[in-house]
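**Student:** below is the sequence, then the predicted model.
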Amino acid sequence: MQTKFHSNGKLLLSGEYAILDGALGLAVPTQYGQSLEVLATETGLLEWNSYNEKGEIWFQAVLGLDGFKTISASDGKIATTLTALLNEVRTQNPDFLSTSKGAQVNTKLDFPRSWGLGTSSTLINNMAQWAKVDAYTLLRNAFGGSGYDVACAQHDLPITYQLKDGKPVINEVAFDPIFKESLYFVHLNQKQSSKEAIANYRKQQFNKNDLLDSISTITQKMVSENDLTKFEGLMDEHEAILSHTLQIPTVKSRLFPDYPNALKSLGAWGGDFVLAVGNENTLDYFRGKGFQTIVPFSKMVL
């Protein structure tokens, strides 16, 4: 029986927000991910240990196997979320841990939690593999979201992702631009709440069909574009459309108005990573402004 699982992290290069409503998005799995290991015990309990990228425990809990009630936990809120997730797994697979005499679960992240590469989605996909349930159903019932992050967890190549009639349509694509040495991921030193960002998106009034068509067209062009200047134009166009839709300034106009090249938000606007076009010299610009986490495309994308 398999006892160790691993899932890839994710970054959504195009389609943020609009992907929820059926726009085509371009997403890449990352070299960073999360593993989950299950060890059999005789304790009659489920002992959970979550380790960060430094090997330090960031969450611990002891749960009962009947209903996964919390016996002890280092963080009550996280324990409540974990219990709900485990119970959803058991709803899908009633035999899950039904005859277990005890288990210890150790999860290990390859990336800092603040990076936003999919702490939850990698966990969900690992748990789905462990329990032999559908990861997309587990995500939908436990957290919601489009599911592109689960798709990245399962794929080792860039993908296009689209919801059609609520079901994911996933295609692996050959997104390996010849100018990739000019692409960098810059972390904004803060984590953005996807839940709040989506709620703000839902409040806006706009023509949904126009948005979906525009974003899907940009995604299709980004996949095959091999001219860096034109790719920058697509990044700028995507930013302008989303800025108008969300009624939020672009990250470039808000934080980096004098940066000479294109910048694009990734995921929930206001946090996590941005995609920057630049080179080793221009990246001194970000370091000078206090943004020290800068990962080249080739060191981030799987």
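**Tutor:** Yep, it's here. Bear in mind that the values here come from a model prediction, so they are computed numbers and not experimental data. Numbers count the residues shown, from 1 in each chain.
**Student:** drop to CA atoms for contacts and neighbour counts, all remaining ones
**Tutor:** OK.
**Student:** ok, and the closest non-adjacent residue to the most centrally placed residue in the chain?
**Tutor:** The centre of the chain sits closest to residue 118, judged by C-alpha atoms, centre = their mean, with a distance of 3.7 Å. Using C-alpha to C-alpha, 6 or more residues apart in numbering and skipping the chain neighbours, the partner closest in space to residue 118 is residue 9 (5.3 Å).
**Student:** counting by contacts, list what whichever helix or strand that neighbour is part of packs against.
**Tutor:** Per DSSP states H and E, residue 9 falls inside strand 4-14. Applying 3 or more C-alpha pairs under 8 Å, 6 or more residues apart in numbering; DSSP states H and E, one finds that strand 4-14 contacts strand 25-40, helix 119-131, helix 148-154, helix 208-224.
**Student:** so the first one versus strand 4-14, what angle?
**Tutor:** It refers to strand 25-40. For strand 25-40 against strand 4-14, the angle by axes from the mean of the first three to the mean of the last three C-alpha atoms, to 10 degrees is 160 degrees.
**Student:** Three-state assignment for residue 58, please.
**Tutor:** What DSSP: H, G, I helix; E, B strand; the rest coil gives for residue 58 is strand.
**Student:** hmm, it is touching residue 73, no?
**Tutor:** No: under the criterion of C-alpha atoms under 8 Å, residue 58 is not in contact with residue 73, lying 11.0 Å apart.
**Student:** putting a second one here so we can go through both:
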Amino acid sequence: MKTFRSNGKLFLIGEYIVMDGAKAFALPTKFGQCLFVKDSSEYSNQINWSAYKADNSLWFDVQFKLDSLDIIATSNEKLAKSLQNILIQAKSLNPDFFNSKQGFSCETKLEYPQEWGLGSSSTLIDLISQWIEINPFELNQLTFNTSGYDIACAHHNKPILFSNHPQINVEELELNWNFKDQLFFVYLNQKQDTQAVVGNHYKNKLKDWDLINELSQLVLDATNVQELADFELILTDYQDKLGAFMQLQQPKEMYFKDYEGCVKSLGAWGGDFVLVTYREGMETYFKEKGYNVIIPFSDMIL
């Protein structure tokens, strides 16, 4: 049996502007997804695929013909067609892989609750790319067509500075922050569709290149900051400027107006996790509002 693993992701700062080639500061997570592949002598010319959640419950399963990638049977037509498209595009990048008449039994397993939004799609792209021996960024372009930061997080084990213009560039970072123990991730009890948000609120806007350059500098500043107070100022400044441009409310404005610490959206605004900076009584504050998933930085980030 072959085993492959990919890291999840959180987008610290640089969201939206990364689509225009600006640098982004992202965090690979300790939670990810695994793919287990066994050669199947029982079913030749067939891929039997089962996807499991973190609690070992079956997410969905599907059977494909290996040569044509036609769906034979599935428990979820929508998910099966999405996976089918990924495999079809993977085949376009490595046709020889699918010429074999042997069968495969594939199982994926999430390491975190599905609703957390840490990258079930990006890890899947990376896992399939490892298995079929193709470039994950090329497969991403042919399928979900995200900026690519999430793909980079999947196989880097340190925080990264990422850009995709004029080509993919990933720089691993050594964070010399003395305030990591004052950073926490709070789950907002709702999953965000990143592609929909980016499409609806950013892609169609006229670009303000002066603003993009200002925000890009804040991204770089965030990687070099030393003190928590300065870090909070950078994150707040970024959100204020971007929020005004996009005419979107920040989560702090919507849910946590009276919280004294910083609350930073991660990735698409409006769902998944936020980063919060510690203040006395923090845990009680968030739990009283119904936000019970509070994870220390060191427990989440590689």
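**Tutor:** Sure thing, it's come through. The model shown is predicted, which means the values in this text are computed figures rather than measured ones.
**Student:** roughly how far apart are the residue nearest to the centre of structure 1 and residue 147 of structure 1?
**Tutor:** With distances taken as C-alpha to C-alpha, to the nearest Å, residue 118 of structure 1 is found 11 Å from residue 147 of structure 1.
**Student:** test my guess that residue 128 of structure 1 contacts residue 137.
**Tutor:** No: using C-alpha under 8 Å, residue 128 of structure 1 is not in contact with residue 137; the gap is 9.4 Å.
**Student:** comparing the two, which residue is more hemmed in?
**Tutor:** Neighbour count, other C-alpha atoms under 10 Å: between residue 128 of structure 1 and residue 137, residue 128 has more, with 21 against 16.
**Student:** OK, contacts around the nearest residue to that one once chain neighbours are set aside?
**Tutor:** Using C-alpha to C-alpha, 6+ apart and skipping residues adjacent in sequence, the residue nearest residue 128 of structure 1 is residue 135, 5.1 Å away. Neighbour list for residue 135 of structure 1: 124, 125, 128, 129, 150 [criterion: C-alpha atoms under 8 Å, 6 or more residues apart in numbering].
**Student:** count of residues packed around the fourth one?
**Tutor:** So that's residue 129 of structure 1. The number of residues near residue 129 of structure 1, taken as other C-alpha under 10 Å, comes to 19.
**Student:** residues contacting it?
**Tutor:** Applying C-alpha under 8 Å, 6+ apart, the residues contacting residue 129 of structure 1 are 5, 135.
**Student:** at 10 Å instead, please
**Tutor:** Residues near residue 129 of structure 1 by C-alpha atoms under 10 Å, 6 or more residues apart in numbering: 2, 3, 4, 5, 6, 7, 36, 123, 135.
**Student:** which residues of structure 1 fall in strands?
**Tutor:** 4-14, 25-40, 45-51, 57-64, 70-73, 103-109, 159-164, 167-172, 183-187, 263-265, 273-277, 294-296 (DSSP state E).
**Student:** any chance of the ones you listed in TSV, with mean neighbour count and distance to residue 210 of structure 1 too?
**Tutor:** Converted to TSV, those look like this (neighbours: other C-alpha atoms under 10 Å; distance: least, C-alpha to C-alpha, whole Å):
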stretch	mean neighbour count	distance to residue 210 of structure 1
strand 4-14	25	16
strand 25-40	22	15
strand 45-51	20	43
strand 57-64	17	43
strand 70-73	15	47
strand 103-109	20	39
strand 159-164	22	16
strand 167-172	15	20
strand 183-187	22	29
strand 263-265	26	20
strand 273-277	24	24
strand 294-296	18	33
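**Student:** okay if I get the ones you listed as a markdown table plus distance to residue 222 of structure 1?
**Tutor:** Conversion of the strands of structure 1 to a markdown table gives the following (distance: least, C-alpha to C-alpha, whole Å):
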| stretch | distance to residue 222 of structure 1 |
| --- | --- |
| strand 4-14 | 8 |
| strand 25-40 | 8 |
| strand 45-51 | 36 |
| strand 57-64 | 38 |
| strand 70-73 | 45 |
| strand 103-109 | 30 |
| strand 159-164 | 11 |
| strand 167-172 | 14 |
| strand 183-187 | 13 |
| strand 263-265 | 13 |
| strand 273-277 | 13 |
| strand 294-296 | 18 |
